[in-house]
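J.: Okay, structure incoming, though there's no sequence with it:
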């Protein structure tokens, strides 16, 4: 990270104080500053810090400063190669060649450990890092690398090189537009024992390679996957995982991570399918939630409530029975759902969450109007008012509010049942004036509650 102006001022003052404490007057200090080659006498660690704050091309240019700096760039510990830094505004193909050649030569001449390596080609639809990427990864695997960030274009998809799995000292990984296979995965005993954060974007998973990868990271705490594509069975098991985010298209997902504090799961529709009726996700959501003990935040978006399995709920003559009583989630303070409040299955699932989250403070609902297999039939009006569901809720957010009967009934229930409610934010889809008047007349248990139509 670059030093702030305050930090630089403190550094200069510290040097001056040190010199004055050792008998140097301000006048002598000024003369010594003029006569002394300060740049060449900087400590090696500080020189490395300065270079790591510069664009890579400018860092190499410091070889002209002095003899001491001539080869300092060749031992930099943090490297970030950006394709945009090589844009000339003329021939993109020529810029690509210069960028690839520069990166090749830099890594070939580099001497010493590389703790952090970054590659960014997103801004330019650069095609075919191809063999270069495999060669660079091989070099990195021999340099005690601790952090890798490969931000490549989605048009430049690649299979993760086998040498990546030899980087056994990794602590942080961000990969984009890649394909995982089980062919080169290490056994759990030789995995990434220091890896704490794994971030993937637009990733294709073959077989259970993702589950095997997580299994090889015994200390993984954060798993963030955006744009997942998988037709295989994914089995993720981790006892150290704290933060989980999975968004994408998948057909089979089995999760066992009992100590999660934050969960975000979003299911997208496959663009190849003809319609929602052909989509199915084999993921039993409720047993997964019931296995959690420390969860603080739950977010379910996309079509996960529509197509994910909501056992232990069983439909019996248009009513849902709870087959297994979940435990209380005493740490759960935030729930965010993409939900059809007019569907009995989804509404009952949400109710079950609310009933077992006594310390819930924030509720965010993205409202979906879709055809309901089982309509709610006045579901929210029939809730027992003697049971205070929202006793600690402070903020409610409703997105894409249409003013349907189910949505109005839910809002009425919460307003009458939340004694400490402060704010209700509603983003509507062109509400009728009569609906707006109805909203403003609803009785509120909290005197401080305000309704904002955004």
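T.: All right, it came through fine. What you see is a predicted model, and the numbers here were worked out from it, not measured in a lab.
J.: Going by C-alpha atoms from here, please, whenever you check contacts or count neighbours.
T.: Noted.
J.: Helix, strand, or coil at residue 28?
T.: Secondary structure assignment for residue 28 (DSSP: H, G, I helix; E, B strand; the rest coil): helix.
J.: And residue 48, by the same measure?
T.: Assignment for residue 48 (three-state DSSP): helix.
J.: For it, grab the count of nearby residues.
T.: By other CA atoms under 10 Å, 19 other residues sit near residue 48.
J.: before we move on, what about residue 87?
T.: 16.
J.: quick one: contacts for it?
T.: Contacts here follow CA atoms under 8 Å, 6 or more residues apart in numbering; on that basis residue 87 touches residue 95.
J.: go on, residue 296?
T.: By CA under 8 Å, 6+ apart, the residues touching residue 296 are 261-262, 331-334.
J.: Give me the distance between it and residue 335.
T.: As judged by CA to CA, to the nearest Å, residue 296 and residue 335 stand 9 Å apart.
J.: Stretch 177-185: how far from the chain's middle?
T.: For stretch 177-185, the separation from the chain centroid amounts to 20 Å (computed by CA atoms, centre = their mean, to the nearest Å).
J.: rewinding a little: can you redo the contacts of residue 296 as TSV with distance to residue 147, neighbour count and secondary structure?
T.: Below are the contacts of residue 296 laid out as TSV (distance: CA to CA, whole Å; neighbours: other CA atoms under 10 Å; DSSP: H, G, I helix; E, B strand; the rest coil):
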residue	distance to residue 147	neighbour count	secondary structure
261	24	19	coil
262	23	19	strand
331	32	16	coil
332	32	24	coil
333	33	19	coil
334	31	20	strand
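J.: I'd like to know how many residues surround the residue nearest to residue 73 when sequence neighbours are not counted.
T.: Leaving aside its sequence neighbours, residue 73 sits nearest to residue 60 (CA to CA, 6 or more residues apart in numbering; 5.6 Å). Around residue 60 there are 19 other residues, counting by other CA under 10 Å.
J.: Against that first model, consider the following:
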């Protein structure tokens, strides 16, 4: 058994850690656990009050207790959040809030109070709000106070009904925007994007189509002049007009990473949508494309014969290995002189995998150091 002197020696060694190291350790803990470190010693009592990152997992205390003890221990109610914010002494730069059936009781008012407190006393740079991710047909109304956080550089919203107030003047410093399973009109979306002049990363998944009006691919890309990382998920044909995709789109000169899931690259206009995006991204370095459905690639490929990707070095694909999709890979290999790795996820048997690889290896440039990997 450890003696009192041994415990004292351990506490002393912990206390000797540099403050930046202690801060990093505390920031990696859930906020409730970081607060509990105040019982370790007199020196640790107020260290948590200076950490710049806070993460709260809010749980309705009137609901049934979870069988997951660890989750229950980390969960907090709104009273706990208020106490932490009032006792906190240092600046707060990052805030993450997870809601688990909590909004049904407190709604947006409680969240507004938290954000308004941060607005008055701190310069918040990163905000993450997670709703009921696994619950269908439920969207939380996004608090209007979020749009007053003009110093935000990162904003991540999940399962929210988004509508900006009339006095919204934009996020001048916002660089990264993630909208996961949100309900938002394309009018609001375009207004939001056009008022984020520094935006370089966009991850977009619109999940409610009944209340979405259409916009064109041109309108969307014109709002993203500085975009470097673009991810589009969900069935965009429900809200993004694809039947008149022009060959010439606004050039995304800064785009380096493009990710499209299978619902984006499907249907009658999936091929045109894909090739139009590729053509307007001359500096693309990494493309992740999911093509699990048959495409009419051969019908439109001749219109995009002038595509040239001088900087593409990594290509990730998911498809059924049809002859048309193999033609697409050959098309990309022939137009990507710096391509070094092609990763292919297939849903066919290994014999077909081997046949597909042999076909691809006969494509132009495949014999010039391109590594082709197939996965099941």
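T.: Nice, thanks for sending it over. Computed from a predicted structure; not experimentally measured.
J.: TM value for the aligned chains?
T.: TM-score for the superposed chains, counting by TM-score structural alignment, normalised by the length of structure 2: 0.70, backed by 337 aligned residues with a CA RMSD of 4.4 Å.
J.: okay, and the common contacts of residue 296 and residue 335 of structure 1?
T.: Shared contacts of residue 296 of structure 1 and residue 335 (CA under 8 Å, 6+ apart): none.
J.: Which helix or strand contains residue 344 of structure 2?
T.: Element membership of residue 344 of structure 2, judged by DSSP states H and E, is strand 341-346.
J.: The strand or helix carrying residue 34 of structure 2 vs structure 1, average distance?
T.: Using DSSP H and E, the element containing residue 34 of structure 2 is helix 31-36. Compared with structure 1 after fitting, helix 31-36 of structure 2 has a mean deviation of 3.8 Å; criterion: mean CA distance after the TM-score superposition for structure 1.
J.: List the buried residues of the helix or strand just after that helix.
T.: Later in the chain than helix 31-36 of structure 2, the nearest helix or strand by DSSP H and E is strand 53-59. For strand 53-59 of structure 2, burial by neighbour count (16 or more other CA atoms under 10 Å) applies to 53-59.
J.: do the same with stretch 296-312 of structure 2
T.: Those would be 296-297, 301, 307-309, 311-312, for stretch 296-312 of structure 2 by 16+ other CA under 10 Å.
J.: Tell me the one among these nearest to residue 250 of structure 2.
T.: Nearest to residue 250 of structure 2 out of those is residue 307 (CA to CA; 14.6 Å).
J.: The closest one: what's it in contact with?
T.: When contacts are counted by CA under 8 Å, 6+ apart, residue 307 of structure 2 touches 278-279, 335.
J.: Buried subset of the residues you listed as a ChimeraX selection?
T.: Restricted to buried positions by 16+ other CA under 10 Å, the ChimeraX selection for the contacts of residue 307 of structure 2 reads:
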select :278,279,335
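J.: Let's see which of the contacts of residue 307 of structure 2 end up in strands.
T.: Using DSSP state E, no member of those sits in strands.
J.: Would you mind putting the contacts of residue 307 of structure 2 into TSV with distance to residue 92 of structure 2 alongside?
T.: Formatted as TSV, the contacts of residue 307 of structure 2 follow (distance: CA to CA, whole Å):
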residue	distance to residue 92 of structure 2
278	40
279	42
335	47
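J.: Going by distance to residue 157 of structure 2, which of the contacts of residue 307 of structure 2 wins?
T.: Closest to residue 157 of structure 2 out of the contacts of residue 307 of structure 2 is residue 278 (27.5 Å), distances taken as CA to CA.
J.: ok, back up a step: what's the strand holding residue 344 of structure 2 packed up against?
T.: Here strand 341-346 of structure 2 touches strand 314-319, strand 371-375, going by 3 or more CA pairs under 8 Å, 6 or more residues apart in numbering; DSSP states H and E.
J.: Buried deepest among these, which one?
T.: With neighbours defined as mean count of other CA atoms under 10 Å, those peak in mean count at strand 314-319, which reaches a mean of 20.
J.: what's that strand packed up against?
T.: Against strand 314-319 of structure 2 (3+ CA pairs under 8 Å, 6+ apart) you get strand 286-291, strand 341-346.
J.: With structure 1 overlaid, how far apart is it on average?
T.: With mean CA distance after the TM-score superposition for structure 1, strand 314-319 of structure 2 departs from structure 1 by a mean of 2.8 Å once superposed.
J.: Show me what that strand is in contact with.
T.: Here strand 314-319 of structure 2 makes contact (CA under 8 Å, 6+ apart) with 285-293, 325, 339-347.
J.: Hmm, residue 156 of structure 2 is touching residue 142, no?
T.: No. Using CA atoms under 8 Å, residue 156 of structure 2 is not in contact with residue 142; the gap is 11.8 Å.
J.: Give me the more crowded residue out of the two.
T.: Between residue 156 of structure 2 and residue 142, residue 142 has the larger neighbour count (other CA under 10 Å), namely 21 against 16.
J.: and the more buried one, what pairs with it in structure 1?
T.: Aligned by TM-score structural alignment, residue 142 of structure 2 pairs with residue 160 of structure 1.
J.: Now the strand holding residue 344 of structure 2: buried residues?
T.: Going by 16+ other CA under 10 Å, strand 341-346 of structure 2 has these buried residues: 341-346.
J.: again, but for stretch 13-30 of structure 1
T.: Of all the residues in stretch 13-30 of structure 1, those buried under the rule 16+ other CA under 10 Å are residue 16.
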